[in-house]
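[1] Give me the fold of what follows.
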Amino acid sequence: MRTALSASRTNRRKRHPLAAERPDREQLCDSAAAIEHQVLRHLDSYLLQLESMVRAAGGVVHRASDAAAANRIVLELVQGTGASEIIRADSALTTEIGLGDALAAAGITTCGNDLAAVDGTDPALRERLLRAEVAVTGANFIVSESGTAIIVESEGAGRRCLTLPRTLISVAGIDRIVPTWRDLEVVLELLAGGGERMPRCISTWTGVIDGDGPSEFHLVLVDNAGTRALADELVRAALRTDRHATAVPREYLRHAPGIEPHDRTAVLSLFVERSKHHGAEIHRVTADELPATVTGALIRHGAHSVVAPDGVPASWLAEWVATPGNRLVADEPELTPLELDRIDAVVTSCAAAVADSATVVLDGGSGQGRRAPTLLPDCHICVVRAEQVASAIPEVIAVLDPDRPLTWFSGQRRVVLILVEPE
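    This next block holds a predicted model:
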């Protein structure tokens, strides 16, 4: 966490073009520093809490004292499944410890991690990717109070890893611990980079979630010299006297800069403006206009087969279904990745949205279904109700449940957003 947040602060101070939008930038940096120091001061307690919560959620925790131990643990876990081919989403840590080389030396190959890159050009490779039983990933952050692991990315390889295979192995340094779910609002606000207000895809998972994603989860915690640093009395003394050793300050904004959170007109306009800026196709409609808008979007994207999770109102698709040749497919029993890959589109609702970053959040609730159907079809039509749009990340973090399978996305080319506003 120290490395990621320090780099983020440096980028925001010196180079980031969006830094001027945040009048609370220094407050966010102070809060991030306080989180870092809390983790260092109470690392042993947070590690015990993290392990307890991961196990309570059906996961298995492994401790690695160094790179060699981490590679050995991952290799043994992969070999224990009988797999000789996996999919992988690398992180700075997995690259640093040479995990890819260690797996390759043992005869474990990676079948690819980019569905788009193999689409249409190598059907055999794509099929192998969809059939993969094991995935190995890094983790950008881990929340100790809930046992939640988080991947932050631009392309979505991590999302595929925690959605499709049966076994998920995630490797993370103990320096990636974030104490509380609320602390994520600080972390995410500071992660803007590359001209984006937030990474395009954020995925979280807490242990094993029945009926959604892998049925087996292993978290490999790598020491990264964190506990050895704490053994240094000079470091411990500095932590005891540091001004950040108190509670995390919360003076940063909890709403989008320049917009009052109760000004719903401004919040919705910001969501539409930012969504268009990210390249999303977005429509503002009333409830009466929704079915025709869904139908029009499906026609434009050439969709003749659609999967709609339980909870999606039949009225949304009634007009489209009435057209001969169109087929509504049920995800019960659960469709395999290969079956889902043949579906043209998926229509869902959402759990929440963030205007400031043009982000939509799915949590697997009613009308959203499990992760796989929202990943594999060529087009995702997502309906957002006006009351679900918050102005900024802290407002959304407060209403999300870390135990649910959360997927945050913005600027995805294959997503059509339909914002339903009051009459």
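
[2] Only C-alpha atoms from now on, for both contacts and neighbour counts.
    Will do.

[3] So residue 61 versus residue 73, what's the distance?
    11 Å (CA to CA, to the nearest Å).

[4] nope, residue 277 is what I meant
    44 Å.

[5] again, but for residue 2
    Taking CA to CA as the measure, residue 2 falls 25 Å from residue 73.

[6] now do residue 189
    For residue 189 relative to residue 73 (CA to CA), the value is 34 Å.

[7] do the same with residue 14
    40 Å.

[8] So between these two, which is more surrounded?
    residue 73 (18 against 9; other CA atoms under 10 Å).

[9] Tell me which helix or strand the more buried one sits in.
    Residue 73 is located in helix 67-81, with elements delineated by DSSP states H and E.

[10] Proceed likewise with the subsequent sequence, for comparison:
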Amino acid sequence: MLYLRMDGVAKRHASADLMAEGGSVRVDVETPIALREVGPFEPLAIAIENGAVRDELASGIPIPSLSGYRRLRFGLLAATAAPMAMLLELDRELVMAQHATVGRSVIDLVLVAFVVFELSRRTPRMPGICAVALVAIGLRWALVAARLCGAGVHPLVYAAAALSVLAALVLLARAPSRARVALELFGKLGISRSEHFAATHERDEPPGALVAAAVACAAGLPALLHVARSFDFGLFGQAAVFIAFATIAPVIARRTTDPNAAPTTPTRIEPVRVLLGVAAGLALTAAAVTAGRLFLDVGAEVARCVERLDTETKIARAAESAELARAIAKVRASAPLMLMTSAIFPFAEERVYRGLLQDVLVRKYGRAYGVFAASLAFGVAHLGVYQIALYQTVLLGIGFGIAYVEGGLIAAFIVHATWNLLQLG
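    Next up is the predicted model:
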């Protein structure tokens, strides 16, 4: 059930009541709507972008794109159940034998949990993330086969890899996007595409000065840390400088260049929205980084099996592994550095790279460009730590960026901090 606020009074209605044909209530893009009588109420054009409102409408309004998907999702879930169960069992055995860390198994558990969550929903929320997670699961099994060069590999391993990747491709091809579901719902509600576009694509573009200030803050954060280290500030001194800059710089940037600017995400904390943002961000982070790394690993192992693995590739793969291992070992050896890595760095970096830079770029250029550009800047900022594994840092930035888009700054911070802790585990 949904609540519409008309003439200052919230009234309860079924989703079907809002249909243009056969419904009892006429709505437009500005009609305030909410899931609860107490709100929060938002204009229909904005609220329908909210997954919960969209799901509630779709549950009572038949739309073409969902009719086939709702049958397909059970088939996909059944097809991928065995590969996912096998992966969790493999992780359990590796952890028991001390051949893998608990953090690695938790990451795989996140992937499996998100796939089950997404495929068990009547309305797809984030099929793209689910597809990337399935590809990561498939590549994990492909790596098992590749490391053995196919010798003595059980057919179930090949089946698990093939089923996971095939399910990902089918999901991408058949699952309707959120935009498509929203458009079809608007059509059923009697709202034209032009009205929908006008209501949802208006952007309060920030001035160029704010964009420049955001870029300067993003560049200034790693530069400031480098200066603090050069002057031997010590870890606590570096932490103080980091926190102070991340707290004050975004505020100064906004107030001096665009006093009327408002973030694209609400400042009011909505626990459900934050949790969904954490789930989406953590799943995408785990899926993207895992799939990226495994893709390179599988390629290298296949090349080794056919004796085409050149020396340069061997050196690069070994150097990447050593680079990551050195960074993790350095943090594990120092309790203050562990605190900075798990709390202070995530707070400061999310304030600057997501709360300021991504927010401004999304308002200026759109969501896709804003998230990617901020993630690229985030990756470049870590050049002092990673060179070969830079691509992983960019992928991390995309995951954190999606967490910010879906759940706000708190969700981005939680995902960032959780990921860092998992790497240390």
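
[11] Just give the TM-score of the two.
    Comparison of the two superposed chains (TM-score structural alignment, normalised by the length of the first structure) gives a TM-score of 0.33, and 226 aligned residues with a CA RMSD of 6.9 Å.

[12] List the buried residues for the host helix or strand of residue 392 of the second structure?
    Under the criterion of DSSP H and E, residue 392 of the second structure resides in helix 390-424. Buried residues in helix 390-424 of the second structure, counting neighbours by 16 or more other CA atoms under 10 Å, are found at 390-422, 424.

[13] Which elements pack onto that helix?
    Helix 390-424 of the second structure sits against helix 102-119, helix 271-305, helix 311-332, helix 345-349, helix 367-381, with contacts defined as 3 or more CA pairs under 8 Å, 6 or more residues apart in numbering; DSSP states H and E.

[14] And the helix or strand following the fourth one, what's buried?
    Past helix 345-349 of the second structure, further along toward the C-terminus, the next helix or strand under DSSP H and E is helix 359-365. Neighbour-count burial for helix 359-365 of the second structure, counted by 16+ other CA under 10 Å, picks out 359, 360, 361, 362, 363, 364.

[15] Just give the nearest non-adjacent residue to the fourth one, would you?
    Nearest non-adjacent residue to residue 362 of the second structure, counting by CA to CA, 6 or more residues apart in numbering: residue 370, 4.3 Å away.

[16] My guess is the one you found contacts residue 361. True?
    Yes: using CA atoms under 8 Å, residue 370 of the second structure is in contact with residue 361, at 4.5 Å.

[17] about what we covered before: contact partners for the residue nearest to residue 362 of the second structure?
    Residues in contact with residue 370 of the second structure, defined by CA atoms under 8 Å, 6 or more residues apart in numbering, are 358, 359, 360, 361, 362, 363, 364.

[18] Contacts only, for the fifth one.
    Think residue 362 of the second structure. 368, 369, 370, 371 are the contacts of residue 362 of the second structure under CA under 8 Å, 6+ apart.

[19] Can you name the residues that contact residue 317 of the first structure?
    Going by CA under 8 Å, 6+ apart, residue 317 of the first structure touches 291, 294, 295.

[20] now do residue 33 of the second structure
    2, 3, 4, 5, 39, 41, 42, 43, 44, 47.

[21] Please repeat the previous calculation with a cut-off of 6 Å.
    Residues near residue 33 of the second structure by CA atoms under 6 Å, 6 or more residues apart in numbering: 3, 4, 41, 42, 44.

[22] which stretch of helix or strand covers residue 221 of the first structure?
    Using DSSP H and E, residue 221 of the first structure falls in strand 216-222.

[23] nope, residue 5 of the second structure is what I was after
    strand 2-6.

[24] Would you mind pulling up the elements that that strand packs against?
    In terms of contacts (3 or more CA pairs under 6 Å, 6 or more residues apart in numbering; DSSP states H and E), strand 2-6 of the second structure is packed against strand 9-13, strand 32-34.

[25] coming back round to it: now render the helices and strands packed on helix 390-424 of the second structure as JSON lines, adding distance to residue 134 of the second structure.
    Converted to JSON lines, those look like this (distance: least, CA to CA, whole Å):
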{"stretch": "helix 102-119", "distance to residue 134 of the second structure": "7"}
{"stretch": "helix 271-305", "distance to residue 134 of the second structure": "8"}
{"stretch": "helix 311-332", "distance to residue 134 of the second structure": "24"}
{"stretch": "helix 345-349", "distance to residue 134 of the second structure": "27"}
{"stretch": "helix 367-381", "distance to residue 134 of the second structure": "22"}
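
[26] From residue 116 of the first structure, how far out is residue 129 of the first structure?
    Applying CA to CA to residue 129 of the first structure and residue 116 of the first structure gives a distance of 11 Å.
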